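Participant: coordinates only, no sequence provided:
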């Protein structure tokens, strides 16, 4: 079972990783995009971290809604609505739950994915963060079904996301600002997909350390 402290741990890891990798994500985006992805993501999650102690923690869903509102209100461009929608959709699945099962977590991720697809008018194969997030979610679902531990599940999800992000390199971008560059988008990985991989890798590492410290 996953409790509110676990959810807080995951969200804080996502936020810190986004802030720490501002330049890296921006450099990736500047190859075919406008280079503001790393900056936008970092500014949004900086607010999340700055306001961390003030968020309503009445229940998991309320906490995630507050985070979503902070992201949507602060992150510029298309990233704000997309990442904000992901957190809002996850919150809707968690509503009324004090603890989350593995199946709940998978359902939250699936809801986030559908929200991103709708908001960004994108799907797998369009060279977006979905190309890493969907395979990673598939891996998480398989891990839950197999009875793996959270540490094992997140580790496999991180490996899957990294492989999937690398696999976006030969793709032509069909959505987002990178799509305007056509064939120039071939030869570099999608910044959003790489961000998903980096975030999951950081989470896998910190989650393992958390468990070993018990």
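Facilitator: Yep, that arrived. Source: prediction; values computed, not measured.

Participant: okay, CA-based contacts and neighbour counts for the rest of this
Facilitator: Fine.

Participant: so for the longest helix along the chain, what gets flagged as buried?
Facilitator: Counting residues, the longest helix found in the chain (DSSP state H) is helix 191-212. Neighbour-count burial for helix 191-212 flags 191-204, 206-208 (criterion: 16 or more other CA atoms under 10 Å).

Participant: next one: stretch 76-89
Facilitator: Those would be 76, 79, 80, 81, 82, 83, 84, 85, 86, 87, 88, 89, for stretch 76-89 by 16+ other CA under 10 Å.

Participant: between these, which is nearest residue 120?
Facilitator: Among the buried residues of stretch 76-89, residue 82 lies closest to residue 120 (CA to CA), at 6.7 Å.

Participant: so the residue nearest to residue 122 when sequence neighbours are not counted, which of the three states?
Facilitator: Of all residues not flanking residue 122 in the chain, residue 175 sits nearest, at 6.4 Å (CA to CA, 6 or more residues apart in numbering). Recorded secondary structure, residue 175: coil (DSSP: H, G, I helix; E, B strand; the rest coil).

Participant: against that first model, consider the following:
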């Protein structure tokens, strides 16, 4: 198996560029029942990551993701920094000292990120957070890998699952974050974090299918 750095870079640069491009959109979503700073906070954090991207330690994939996590935690404001940063940190801890990743390793990294986010934020499924898209997305990846489909089909199924789950948060009542203070009023709008996961996965899927494998 060849090194997976090109795939890691594709995913990470897509995340960075998509968060910057959707700053206003994510902020507008958050302003419905939150304080509206979600898009701004993400953009500032990933803007900093973009500026320092070439300097990050690439000893192995685990070290790289842990560095990403620490930078994200320090630069993204509000509650989003620790949540997103913990996700990257836990993914890096699970990846460990390797420069190659397969599907099973990616799923393990995502599961670790989910567990870390749950522990850090005290949230669980159904509480109108990014977990409500991230968990179904990860389930879809695992199921697609078990079915033996192509990597293009895996990312397609992940994107569909994330979007479907994010859209379904419109019917949930927020139990975490600033939106939780609005109670029943939070029903009727999608969760900004879950929608961000869907937008990111859709863009990753699009870019993934246009990549040069090797």
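Facilitator: Perfect, thanks for sending it. Every value quoted in this text rests on a predicted model; they were computed, and no experiment measured them.

Participant: before we move on, the earlier item: identify the residues contacting the residue nearest to residue 122 of structure 1.
Facilitator: For residue 175 of structure 1, the contact set (CA atoms under 8 Å, 6 or more residues apart in numbering) comprises 120, 121, 122, 126, 127, 128.

Participant: contacting residues for residue 10 of structure 1?
Facilitator: Counting by CA under 8 Å, 6+ apart, residue 10 of structure 1 makes contact with residue 203.

Participant: need the counterpart of it in structure 2.
Facilitator: Residue 10 of structure 1 maps onto residue 11 in structure 2, with residues paired by TM-score structural alignment.

Participant: what about the helices in structure 2?
Facilitator: Secondary structure of structure 2 by DSSP H: the helices cover 5-21, 23-31, 38-52, 61-75, 80-95, 103-121, 131-147, 151-168, 192-208.

Participant: got the contact list for residue 93 of structure 2?
Facilitator: 62, 63, 66.

Participant: I'd say residue 77 of structure 2 and residue 46 touch.
Facilitator: No. With contact defined as CA atoms under 8 Å, residue 77 of structure 2 does not reach residue 46; the gap is 11.2 Å.

Participant: rewinding a little: most packed of the helices of structure 2?
Facilitator: For these, the largest average neighbour count (mean count of other CA atoms under 10 Å) is found in helix 80-95, namely a mean of 25.

Participant: mean distance between that helix and structure 1 after superposition?
Facilitator: Comparison of helix 80-95 of structure 2 with structure 1 after fitting gives an average deviation of 0.4 Å (mean CA distance after the TM-score superposition for structure 1).

Participant: and the gap between the nearest residue to residue 22 of structure 2 once chain neighbours are set aside and residue 112 of structure 2?
Facilitator: Spatial nearest neighbour of residue 22 of structure 2, excluding adjacent residues (CA to CA, 6+ apart): residue 39 at 7.1 Å. Distance, residue 39 of structure 2 to residue 112 of structure 2, using CA to CA, to the nearest Å: 25 Å.

Participant: leaving out sequence neighbours, find the closest residue to residue 83 of structure 2.
Facilitator: What sits nearest to residue 83 of structure 2 in space, not counting adjacent residues and going by CA to CA, 6+ apart, is residue 117, at 5.6 Å.

Participant: and the gap between that neighbour and residue 207 of structure 2?
Facilitator: Separation of residue 117 of structure 2 from residue 207 of structure 2 (CA to CA) stands at 26 Å.
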